[in-house]
Every structure is written in structure tokens, then in C-alpha cells.
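A.B. asks: Just a sequence and a predicted model for now, questions to come.
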Amino acid sequence: MASAAFEEIVETFEFLDDWEDRYRHVIELGKAMKPLEDAFKVPATKVDGCASQVWLMPQIEGKGPSATFRFHGDSDAMIVRGLIAVLSALYNDERVSDVLTTDAGAELARLGLDDHLSAQRSNGLRAMVERIRELAAGAAAGL
């Protein structure tokens, strides 16, 4: 079961019949996010594999698999900021062990994103998920 924040996005998507409305909703989620400070927009936080500029800054509380996972992110593209917001809803405040076992593909499929994102955006979304999993794996290992 996904987080309550992610379930709320799923419910909103079910309510919105038109994909254009869903797309606008994703953009609004991105606009509502607090921007990442420029000091954190560095090569170490940049996500490779995205057509847009994307930065993910982890914030891990605790140690090992039971540590709490959070991240802040930003992008120079509004739709990508929205996708970061969706991933934040999926992963933030979860234990790192749960981040590693979450089937992001299945959860995101509930939103129908792959059917409506360009191939480049879909690849970028996968790259963001991979980076999140890498960060969680490092935290679980105590790195």
C-alpha cells in the first residue's frame, strides 16, 4: 500500500477523466513544491538520464534499513517538477527498506503516466526512481 499522499494523487487522477486535466494537475503539484536551494543544485545531486535538469537532495533520518527517507528535488521543466512531486508523495517519510521494496512501476502505472509521457520523460522518470533507490540502498547500508 502506498502512502496516504500518493493515494490522494491516485484518487484525484481517478476523478479527473481527461488526461489534459491530469497533466495540469501534475504541473500544479510541481508548482506547489518549494524550490531546491541553488546551493544544492550541484553535480552530486544531479540525476543523469533526464532530458531536463533534475536534482534530488536526500534527507535521511536515522541509520540502517529503518531510517526515514525523504528527499527534496527540483527541475527546470514544470512537468518534471510535477513528477518529482509525485515521487515525493510515493517515497517521502517511508523507511528506506520500504523504499527499496516499493514497486514504483506498478504504483506509477496506477496513474497511467507511461501511456501519456514522451519516451524521454518516461526514461527520465525511471532515472529518478533509480536514483531514489540508490540513495535508499546507501542509507540502508549505512553509507
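C.D. replies: Nice, thanks for sending it over.
A.B. asks: For the rest of this, base every contact and every neighbour count on C-alpha atoms.
C.D. replies: OK.
A.B. asks: Just the helices from the protein, written as ranges.
C.D. replies: 4-15, 19-32, 78-91, 96-101, 104-109, 113-116, 119-140 (DSSP state H).
A.B. asks: quick one: the second one to helix 78-91, angle?
C.D. replies: Angle between the axes of helix 19-32 and helix 78-91 is 80 degrees (criterion: axes from the mean of the first three to the mean of the last three CA atoms, to 10 degrees).
A.B. asks: Below is structure B, check it against A:
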Amino acid sequence: MASAAFEEIVETFDFLEDWEDRYRHVIEMGRAMEPLAEAFKVPATKVDGCASQVWLMADIEGQGADAIYRFKGDSDAMIVRGLIAVLKALYDERKVAEVLETDAGAELARLGLDEHLSSQRSNGLRAMVERIREQATGAAAGV
């Protein structure tokens, strides 16, 4: 089950009739997101596989499956910042177990992102989801 924040995005996308309006909404979500401090834009937080520069930094509170997953992210591309904001709505402030149970592909398909992003952007989005899942897996295992 998706978070309430993600369900709100789904409802907004249902309300917005054309993809250009949805695209603008995603960009606005990215603009509203707090930027990642320059000190955290380092190779360890950089996500490979993205056409743009992308950084994701996990902040996990607790241990095991009940740990709370939080992350911050940033990109040098506005649409990608927006995609990070969408992923924050999907994953941020959730238990690690919930992060791992979330079918990101199915949830993001509800927004139609799979149909409207370029192959490079889709690959980048998959790389970000993979990084989030790796972080959550490590936290669940106590690593």
C-alpha cells in the first residue's frame, strides 16, 4: 500500500488531464523540495545509471525491519528533482519493511510515468529505486 503522500499525487494526476500539466506538477514538486547540501554531493551518494547528476542520501532511524527509512536527494535536472520528490512521497518516513514490500513499478505506473518518460529517464528512475531498495535491505539486515 502506498503512503498517503503518494496517494495524493495519484489523485492530483487523475485531476490533471494532460501529461504536460502532470510534467509541470512533477517539476514544481522538485522545486519545492529542500536541496541536498553540497557536502553530501559526493561519490558515495551519487546514483549511477542516471543521465543527470543524482544524489540520494539515506537517514535510517532504528534497526531491522521496523527501522524508519528517510532520505534526501537532489539532481541537476529539474524533472529528476521532481522524480526524487515522487519517490520521497512513495518511500520517505516508512518502515524499512514497507519500503521493501512496495512494488515501485506498479505504483509509478499508476502515474503513467512509464509511458511518458524517455528511456534514459526511466533507467535513471529505476536506478534510484534500486538504490533505495539496497539501502533498505541493508538496514533490514542491520548493516
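C.D. replies: Thanks, I have it. Quick caveat, the model's predicted, so the values are computed rather than measured.
A.B. asks: Buried deepest among the helices of structure 1, which one?
C.D. replies: helix 78-91 (a mean of 23; mean count of other CA atoms under 10 Å).
A.B. asks: Out of the helices of structure 1, flag the one nearest Ile60 of structure 1.
C.D. replies: Nearest to Ile60 of structure 1 among the helices of structure 1 is helix 119-140 (7.1 Å), distances taken as CA to CA.
A.B. asks: Give me the mean deviation of the closest one from structure 2.
C.D. replies: Here the mean offset of helix 119-140 of structure 1 against structure 2 after fitting is 0.3 Å, by mean CA distance after the TM-score superposition for structure 1.
A.B. asks: circling back: adding distance to Phe69 of structure 1, write the helices of structure 1 out as TSV.
C.D. replies: Shown next, in TSV, are the helices of structure 1 (distance: least, CA to CA, whole Å):
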stretch	distance to Phe69 of structure 1
helix 4-15	15
helix 19-32	20
helix 78-91	7
helix 96-101	5
helix 104-109	15
helix 113-116	24
helix 119-140	7
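A.B. asks: Pro43 of structure 1 is nearest to which of those helices?
C.D. replies: Across the helices of structure 1, Pro43 of structure 1 has its closest neighbour in helix 119-140 (13.2 Å, CA to CA).
A.B. asks: Just give the nearest non-adjacent residue to His42 of structure 1, would you?
C.D. replies: Slight slip there: residue 42 of structure 1 is Val, not His. Nearest non-adjacent residue to Val42 of structure 1, counting by CA to CA, 6 or more residues apart in numbering: Trp55, 7.8 Å away.
A.B. asks: Confirm for me that that neighbour is in contact with Asp76.
C.D. replies: No: between Trp55 of structure 1 and Asp76 there is no contact under CA atoms under 8 Å: 9.5 Å.
A.B. asks: Pick out the residue nearest the middle of structure 1.
C.D. replies: Compute the mean C-alpha point of structure 1, and by CA atoms, centre = their mean the closest residue is Leu87, 2.2 Å away.
A.B. asks: one step back: and Trp55 and Asp76 of structure 1? Which one has more around it.
C.D. replies: Remark: of Trp55 of structure 1 and Asp76, Trp55 carries more neighbours, 25 against 11, as counted by other CA atoms under 10 Å.
A.B. asks: measure that one to Thr101 of structure 1 for me?
C.D. replies: 23 Å (CA to CA, to the nearest Å).
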